[in-house]
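1. With the sequence up front, the predicted model follows.
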Amino acid sequence: MLGQVNPVAFNLFGIAVYWYAVIIVSGIVLAVWLSSKEAVRVGLKEDDVVDFMLWGLPSAIVGARLYFVIFEWQDYVANPLDILWTRNGGLAIYGGLIGGGLALFFFSRHRFISTWTFLDIAAPSVILAQAIGRWGNFMNHEAFGPETTRGFLEGLHLPKFIIDNMNIDGAYRQPTFLYESVWNVLGFVVLVLLRRKKHFLKEGEVFLGYIIWYSFGRFFIEGMRTDSLYAFGSIRVSQLLSLVLFFGAIGLVIFRRKKGNLSFYDREKGTAKKAG
C-alpha cells in the first residue's frame, strides 16, 4: 500500500535484513553503553556490563521466544522448526525480561556483585531499549490496537508516515506500539531523575520503580491490543503478569524499607561491590 514502510531495511548478500532486527539491536547497543557508564558511576567496571551481555542477551532471546511459543503453541505443533524462525517477530518482552533477569542473578552471584545494584544499573537503560524496540513492531506492522479512523490519528498530530503505516488489513488501527514507546521514554526520564536524587531511593528501588512504571502502563495498553497472548481462554497473559508485577514490586518496596537497606547515595561511596 502506498505510504507504508517496507519492513526490509536492506539486503546483505541476498539475505533480507529486517528493520525489526536493526532497531532491536540498536536499542540493545544503546542500553549497554548507558549501563556501562552508570556501572562506573557506582563503582563497578564497564566490562561487568559487557561481560553480562554474553550471558544475558542469549538468555533474553530464548526467554522471549519461549514465552511467545508457549502461549501460541497451537501455531507450532505441526511445524515445530518454525520455533527457530524469529525474523518476523514473535518475541515477547516479558519473556525476555524473565530470561535476562535469571541470567543477571547468576552472573552477579558469579562476579560477587550485588544483584540489586546490577538491576538498578540496568533498569533505566532497559526501559529505553524497550521504547526503541517498539518501533521494530511498527516496522513489522504488529502490536497494534483496534480499528479507528484516519481522522482520529490525524487528531493525535502524528507524522503522515505513522498514520499511513497504521492502515493494516484494510483499516486504520490504534498505534499501541507508539503509546507504549512514549510511556517507556517517560519512564526512562523519571527513573533517571529519581536515581540522581541523593538519599531518596534505596538499593534496588530504581529497578522496582521500573517494574511498577512499566507494568502499570503495559496493563492498560495491553488491553487495547488485538494480538495479545491469552491463557485460560480469555485472560490476557501480559495483563495478568502486569498486575502481579505491579503489586509485587510495591510490596517489595514496603517490605525492604521496613527491613532497612543501603541508600543509593551510600552505594555511590563504594559499597556497590557488596554481594546481596
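-> Okay, I see it.
2. contacts, neighbours, all on C-alpha from now
-> OK.
3. Strands of the stretch 1-150 of the chain, start to end?
-> Under the criterion DSSP state E, counting those that start in this stretch, the stretch 1-150 of the chain contains strands at 8-12, 15-18, 147-148.
4. which parts of the second one are buried?
-> So that's strand 15-18. By 16 or more other CA atoms under 10 Å, the buried positions in strand 15-18 come out as Tyr18.
5. Against which helices or strands is that strand packed?
-> In terms of contacts (3 or more CA pairs under 8 Å, 6 or more residues apart in numbering; DSSP states H and E), strand 15-18 is packed against strand 8-12.
6. Next one for the comparison:
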Amino acid sequence: MYPILIEFGFFKIFTYGLLVATGFLVAILLASSRAEKEGLDSQKVLDLCFYVMVSALLGARLLYVIVEYRYFLDSPLEIFKFWKGGLVFYGGLILGVLISLWYLKRNQMPMWKTADLLAPSIALGQLIGRWGCFFAGCCYGKKTDVAWGITFTDPRSLAPLEISLHPTQVYLSLNAVFIFIFLMWLSKRKVFDGQILWSYGILYSIGRFAIEYFRGDDRGFPVEQVLSTSQFVGVFI
C-alpha cells in the first residue's frame, strides 16, 4: 500500500502515524462533545483523554516490543520509531485502564459512567487507526485465494510482498464500525452504568478472537500453539 504518505527529502509523513493520530483526535473530540450531556466535566474528560492517549501509546508499543523482542534485540533504536507501525491494542488497553483508574480516583470522577462515555470513542479511534495498519502493512493476514485478498507491493511495507493476503486490518476496522454504531445506539438505552464498557469489551474480544485466526504476522507467544497473545488476553476480557 502506501506506508509513506508524503516524502520530501528527509521529511516524511508516515500514513500509519497520521491515521493513528487522527483516530486519537476524533475519539477525543467525540468524548468531549458528549461529556456534558452525560453530566461529566468536559475539561476533566479532556485531561483524562490526554493521559489515556499517552499511556495507551506506551502500553501498545511496549507489548509489541515484547512480542517482537527478537527483532528489537538486533535493532534497539527501532523501539522508538512507533510511527512506522507496531502497536498492540491490548497493551495500550491494559496500561490505559490502569492510568484511567488512577486519574478517576484522584479527581473523584464516577468510574463506570466515565467508562461508558469513553467506550464508543475507543471504537471510533480504532476504526480509523486500523487503516493506518492497512497502509503500513502491519497486522497482515494469511495467504488466501479469496476475491477480496490484497497484495502489497511497496518494499517499505511490513507485509510480505506479491502475495494475496487476507485484509485483516480491514476486518478489524469493520468490526470497530459495527461496535461503534451499536454502542452509540445502546448509549441511549442503557439501564446501568458500565453497560456500554462491558458491551464494548465483549464485542471487541469476540471479533478480535475470530479475526486472529486469519492473521499471518507473528502472533506473539502462542498458548499451546492454539491461541495467540491477543486471543489469550481476549479470553480473560
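-> It's in. Since we're looking at a predicted model, the values are computed, not measured.
7. ok, back up a step: got the strands of the stretch 1-150 of the first structure as JSON lines, with distance to Arg257 of the first structure columns?
-> Formatted as JSON lines, the strands of the stretch 1-150 of the first structure follow (distance: least, CA to CA, whole Å):
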{"stretch": "strand 8-12", "distance to Arg257 of the first structure": "48"}
{"stretch": "strand 15-18", "distance to Arg257 of the first structure": "45"}
{"stretch": "strand 147-148", "distance to Arg257 of the first structure": "45"}
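8. Of all the ones you listed, which one comes closest to Phe112 of the first structure?
-> strand 15-18 (38.7 Å; CA to CA).
9. can you tell me how far the residue nearest the centre of the second structure sits from Gly125 of the second structure?
-> The structure's the second structure has its C-alpha centroid closest to Phe89; by CA atoms, centre = their mean the separation is 4.3 Å. Going from Phe89 of the second structure to Gly125 of the second structure by CA to CA, to the nearest Å gives 11 Å.
10. picking up where we left off before, residues touching the alignment partner in the first structure of the residue nearest to the centre of the second structure, list them.
-> Under the alignment (TM-score structural alignment), Phe89 of the second structure pairs with Ile93 in the first structure. If a contact means CA atoms under 8 Å, 6 or more residues apart in numbering, then Ile93 of the first structure has Ala64 as its contacts.
11. Contacts only, for the nearest residue to Glu38 of the second structure once chain neighbours are set aside.
-> Spatial nearest neighbour of Glu38 of the second structure, excluding adjacent residues (CA to CA, 6 or more residues apart in numbering): Leu117 at 7.5 Å. Shown in contact with Leu117 of the second structure (CA under 8 Å, 6+ apart): 31, 34-35, 38.
12. just Leu63 of the second structure next, same as before
-> Contacts of Leu63 of the second structure (CA under 8 Å, 6+ apart): 87-88, 91.
13. same thing but at 6 Å, please
-> By CA atoms under 6 Å, 6 or more residues apart in numbering, the residues touching Leu63 of the second structure are Gly91.
14. which residues of the first structure fall in helices?
-> Assigned by DSSP state H, the helices in the first structure fall at 19-41, 46-71, 93-111, 115-139, 150-155, 160-165, 176-195, 205-222, 237-259, 264-266.
15. Would you point to the one among the ones you listed that's packed deepest?
-> Among the helices of the first structure, the stretch with the highest mean neighbour count (mean count of other CA atoms under 10 Å) is helix 115-139, at a mean of 24.
16. mean distance, it to its aligned residues in the second structure?
-> For helix 115-139 of the first structure, the mean deviation from the second structure after alignment is 0.8 Å (mean CA distance after the TM-score superposition for the first structure).
17. Which part of the second structure matches that helix?
-> Going by TM-score structural alignment: helix 115-139 of the first structure matches residues 111-135.
18. Closest to Lys142 of the second structure out of the contacts of Leu117 of the second structure?
-> Nearest to Lys142 of the second structure among the contacts of Leu117 of the second structure is Ala31, at 35.3 Å by CA to CA.
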